[in-house]
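Engineer: Next input, structure requested:
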Amino acid sequence: MGPSLNLDVSASNFTMNNLYHHSERGIDILHNAVALAALHDSGRKFPAAKMPSGNAYGNDAEAPQMVDGDRSVDHYPLASWSCRCGQICHHADFLLGTAGCRVAWWFLFLQTRPRYTCIPWLKAAICRNVEGDPTILARSLQVQLQKLISEPAQLRPIDENQKPVIIVVDGLDECEGQHVQEEILCTIRNFTSQYHLPFRFIVASRPEAHISEVFESPFYCGRYRSVDVEESFKDVKKYLCDEFSRIHGEHRTMVNIPLPWPSPEILKELVRKSSGYFIYASTVIRFIDDKNYRPTEQLAVILDRTSSSSTFDTLDQLYIRILSSAPRQDQLLPVLCAISNFDFCPGTLDQLLGLNNGDARLLLRGLHSVLEIPEKDNSSLPISPHHASFFDFLNNPRRSGTFYVGSSHYQMGLAQSLLSLLAGEFRMDIVNCGSTWEQSPLSFIPFITSLPPRTELLSPIKQLNPDYVFKRYLDLEDFDKFLQWLKKIPGAPADLVELWEDYEYMSFVVKKFPVAKFYTTSNKSSVLPPLDIVFQIPGMPRLLQILILVDTDFPEWHVREIRPLTGLTWDDLKTTICALRPIVGRDVDKIRELAHHILHGSFFGEIYPWPTLCRDLARQLICRARATSSLESLTQ
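Structural biologist: Predicted structure coming up:
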């Protein structure tokens, strides 16, 4: 019996005694020392998604290491090590022992296949080094890499036509300690720069800030390529289609369910929610494929966001683990509530929540794995989730627990902050937040009306800047819902209700009048008062002419775009438009008749299309375009 080799991993209170004989083979020594659960196909790992044949896939659960057996050996992940399989695998001490053993095992397997007889030289060299000095497995990371990777590889004559061997390091972010993760990356970089090695390292990891900083440093400049293997919507769709087809064929209860199942719309929604991540798709399939339930009912549960099932346990555990490690959680949760409801850039978040400049970035620094946070050079871009399911998680109390941001406390706080922000001076950075109308902060009306009518919202509502109210096109139903909601607030001031009734009527007129010119009037006798009365209203002739000239093919031309062309203040514009209420009200025929008179009347000696007014408007629009262009260039 030879000496014992003690590997003391004190950080996890774990000690492993490896006994070996002097006559023991290197492959056996490696096998005894390896963390078996770290192998990519280990049965000790969490279950992975079953992927379509012949493709390599990457997601938050598995690295891109599933390869069709018919492919060339040069494409095999000959060394594959995972940090995702429990406590003992989180330590860098196991990395190279596992990688070396994985390389050796692959070549031992390949020895039985004649077409690969040119490969076993690496296996032999690794085993020989371990047999000569078994203490390699207890040495530093640098020594292990040199003895188990660099030196064996250098024994082989350089062949420029030889394709590189792939070494996959899966889940680097789960290796214990940031300094260990950084050490692994630096060690790999050092050896690949010092030696001509026939290897390519694939590091699969969440984009944690410290890992991204290493890759973006001058140390790695030009020596790596970032590949987002997770954005694989087509592969996810194919996977879901194949699996749904299999489920439909295997489950007896599906005999009378017509194809296609599920419908293309539902399939599209599931693909969208996956954001290209197999971790979501595989979780969905495992849940629906439960033989104890009808797949149609299971799918209905998936589509129900309020479900209390444990469908997403694997995904939720990942999210909870990430969020639990974030500091200042009392400040973080309002931030998460804001970005789960609206698109906000980091700088606007600071102002929204009364944070110091740059605090939003600091609060979210540890969440780069679940959130796309724009660089400072692109600070106008909104924060968005890598996974669409992340926001679903945050808004489901049964799934997110203490990280639930859909409570009335957080929602009401966000409403007050948002209304206060929109009460200030008009700012384009707020307008530009939101890749879609639904996610824009300017879509606050549907959000507000989703909350209980509370008196604490009255004051910020009254102070709202009309520029924000009318910046985006609002459906008249939105105004109606808001008015109904506003009237339910105990003690809602009559003047505030009247103000929003005026806003709604302004929107109605600006929406209906431009299209009235395309319709003929009815044969009914005129019920309009003399036009002299209409045109005596200050600002009315110019307003109606401008409305006639507005191109209705551009719905974003709404009340806010009309106001500067009239030269009126908001109060004056409101007074002018609402003066039409007793004249035409909501009678479409009256509006068409008024438009007809405008089109066929003479104003200041000119008839439609009023050349002087058109030139005036053209000059205004050119000046506005130049001003906007200059502003954008200053902010870029």
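Engineer: Every contact and neighbour count from this point should use C-alpha atoms.
Structural biologist: Fine.
Engineer: now the helices for the stretch 451-600 of the chain?
Structural biologist: Secondary structure of the stretch 451-600 of the chain by DSSP state H, counting those that start in this stretch: the helices cover 458-462, 466-469, 476-487, 494-516, 531-535, 540-549, 559-566, 570-578, 581-584, 588-600.
Engineer: List the contacts of the second one.
Structural biologist: When contacts are taken as Cα atoms under 8 Å, 6 or more residues apart in numbering, the neighbours of helix 466-469 outside the stretch itself are 422, 426, 442, 560, 570.
Engineer: which two in these are spaced the farthest apart?
Structural biologist: L442 and W570 (18.1 Å; Cα to Cα).
Engineer: More neighbours: the two, which one.
Structural biologist: L442 (26 against 16; other Cα atoms under 10 Å).
Engineer: N432 is in contact with the more buried one, correct?
Structural biologist: No: between L442 and N432 there is no contact under Cα atoms under 8 Å: 9.6 Å.
Engineer: With distance to Q351 as extra columns, can I get the helices of the stretch 451-600 of the chain in JSON lines?
Structural biologist: Formatted as JSON lines, the helices of the stretch 451-600 of the chain follow (distance: least, Cα to Cα, whole Å):
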{"stretch": "helix 458-462", "distance to Q351": "16"}
{"stretch": "helix 466-469", "distance to Q351": "16"}
{"stretch": "helix 476-487", "distance to Q351": "26"}
{"stretch": "helix 494-516", "distance to Q351": "26"}
{"stretch": "helix 531-535", "distance to Q351": "44"}
{"stretch": "helix 540-549", "distance to Q351": "36"}
{"stretch": "helix 559-566", "distance to Q351": "24"}
{"stretch": "helix 570-578", "distance to Q351": "25"}
{"stretch": "helix 581-584", "distance to Q351": "39"}
{"stretch": "helix 588-600", "distance to Q351": "43"}
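Engineer: Could you also give me the structure for this second sequence? I'd like to compare it with the first:
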Amino acid sequence: MDWTNAKIHKINDTYSARTPLGFYSSDADIRVFLEYKFGKLKEEHPLKGNFAADWSSHTEYSRLLQLCLQGGFVYASVVMRYLESTWYYPPTRLSAILNLQQDPTSTSSSIYLDALYRHIFSSLANLPQGLDVLTVVILHRGSRMTPKFVEDLLISGQGHVQSILTDLEPLVLVPQSTNDLREVTVCHGSVREFLLDPKRSGRFFIDSSTAYGKLAVFCMKRLRFQQFVPHTEGISPIMDIFPLLSNGLSYRIANGS
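Structural biologist: Next up is the predicted model:
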């Protein structure tokens, strides 16, 4: 393993989904990370044969680097996941990133990240269904949020979670098989914070007070029709959805609703 690879592994080991924003802010490490990931993108992306010879000129790369230095490591990592998607043409996506407009009225310390998140969420083909899936994922406590669990809870067909969240690839890790027992997870806690803050997320806001009620309705429908399929053997429907119902009740009591 060469020095750069070793450095990237160390960076990734230090960074995790629970690392607070601003914790990992070394400019030197962001430079190493971006140079390494961008170089790999140009060498390995399936559409690399269509890249213009002068794509990602020094000027473009410098602008991207400055955005990443201002936005921090989380911003840089999300940008690279956005550019690396094999479903889209990286030059077009880079141009979109470089032309994003930050909210001039925002007082958030995450102004660059917020603009990036809004841009990515705006790409959802079916926003209501996408937010339903994310509501389950970010508000649950106790249940394992496998694709199968989410699909059964939302009364949707096999493959629904993967198809709905395709465009959220930079923000959400989704197992490719419905029968995969790994969980659907957000890449960083800042995604949850963004969605639960109306000033930051705007039309993508998830209101906890109404969301828990909506989840409770889904849970009761599944129990009523006895179609809820446990994600692992030996777990009853009631035990599987009880954490969601319990959390919803606790939230409403705590908030006096």
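Engineer: TM-score for this pair?
Structural biologist: Remark: TM-score between the superposed chains equals 0.56 [TM-score structural alignment, normalised by the length of structure 2]; 188 aligned residues with a Cα RMSD of 4.6 Å.
Engineer: ok, the residue nearest to the spatial centre of structure 2 to I235 of structure 2 distance?
Structural biologist: Closest residue to the average C-alpha location of structure 2: L171 at 2.1 Å, with Cα atoms, centre = their mean. For L171 of structure 2, the distance to I235 of structure 2 equals 30 Å [Cα to Cα, to the nearest Å].
Engineer: the helices in the stretch 251-400 of structure 1, which residues?
Structural biologist: 264-274, 278-288, 295-303, 313-324, 329-341, 346-352, 359-363, 388-394, 397-400.
Engineer: how close does M239 of structure 2 sit to V229 of structure 2?
Structural biologist: For M239 of structure 2 relative to V229 of structure 2 (Cα to Cα), the value is 12 Å.
Engineer: now for L19 of structure 1: what does it line up with in structure 2?
Structural biologist: For L19 of structure 1, the aligned position in structure 2 is a gap, per TM-score structural alignment.
Engineer: which non-adjacent residue is nearest L19 of structure 1?
Structural biologist: S4 (4.8 Å; Cα to Cα, 6 or more residues apart in numbering).
Engineer: Show me what the one you found aligns to in structure 2.
Structural biologist: Aligned partner of S4 of structure 1 by TM-score structural alignment: none.
Engineer: which of M239 and V229 of structure 2 has more neighbours?
Structural biologist: Of the pair M239 of structure 2 and V229, V229 is the one with more neighbours under other Cα under 10 Å, namely 17 against 11.
Engineer: Would you map the strands across structure 2?
Structural biologist: Taking DSSP state E to define them, one finds strands in structure 2 at 172-173, 185-186.
Engineer: could those go into CSV alongside distance to E43 of structure 2 and mean neighbour count?
Structural biologist: Putting the strands of structure 2 into CSV (distance: least, Cα to Cα, whole Å; neighbours: other Cα atoms under 10 Å) gives the following:
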stretch, distance to E43 of structure 2, mean neighbour count
strand 172-173, 24, 18
strand 185-186, 27, 19
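Engineer: Please convert these to TSV, extending it with distance to S26 of structure 2.
Structural biologist: Compiled in TSV, the strands of structure 2 are given as follows (distance: least, Cα to Cα, whole Å):
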stretch	distance to S26 of structure 2
strand 172-173	25
strand 185-186	23
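Engineer: related to what we said a few turns ago, figure out which of the helices of the stretch 251-400 of structure 1 is closest to P452 of structure 1.
Structural biologist: helix 329-341 (16.6 Å).
Engineer: picking up where we left off before, nearest to P334 of structure 1, of the helices of the stretch 451-600 of structure 1?
Structural biologist: Between P334 of structure 1 and the helices of the stretch 451-600 of structure 1, the shortest gap by Cα to Cα is with helix 458-462, which sits at 18.6 Å.
Engineer: now for that closest one, which elements pack on it?
Structural biologist: Counting contacts by 3 or more Cα pairs under 8 Å, 6 or more residues apart in numbering; DSSP states H and E, helix 458-462 of structure 1 packs against helix 408-421.
Engineer: what's in contact with the helix it packs on?
Structural biologist: 333-334, 337-338, 351-353, 405, 441, 444, 447-448, 451, 457, 460-461, 463-464.
Engineer: again, only using 10 Å
Structural biologist: 333-338, 341, 348-349, 351-354, 404-407, 422-423, 427, 430, 441-442, 444, 447-448, 450-452, 454, 456-465 (Cα atoms under 10 Å, 6 or more residues apart in numbering).
Engineer: Select only the buried ones of those residues in PyMOL?
Structural biologist: Typed into PyMOL, the line below selects the buried ones among these, using 16 or more other Cα atoms under 10 Å:
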select buried, resi 333+334+335+336+337+338+341+348+349+352+353+404+405+406+422+423+430+441+442+444+447+448+457+458+460+461+462+464+465
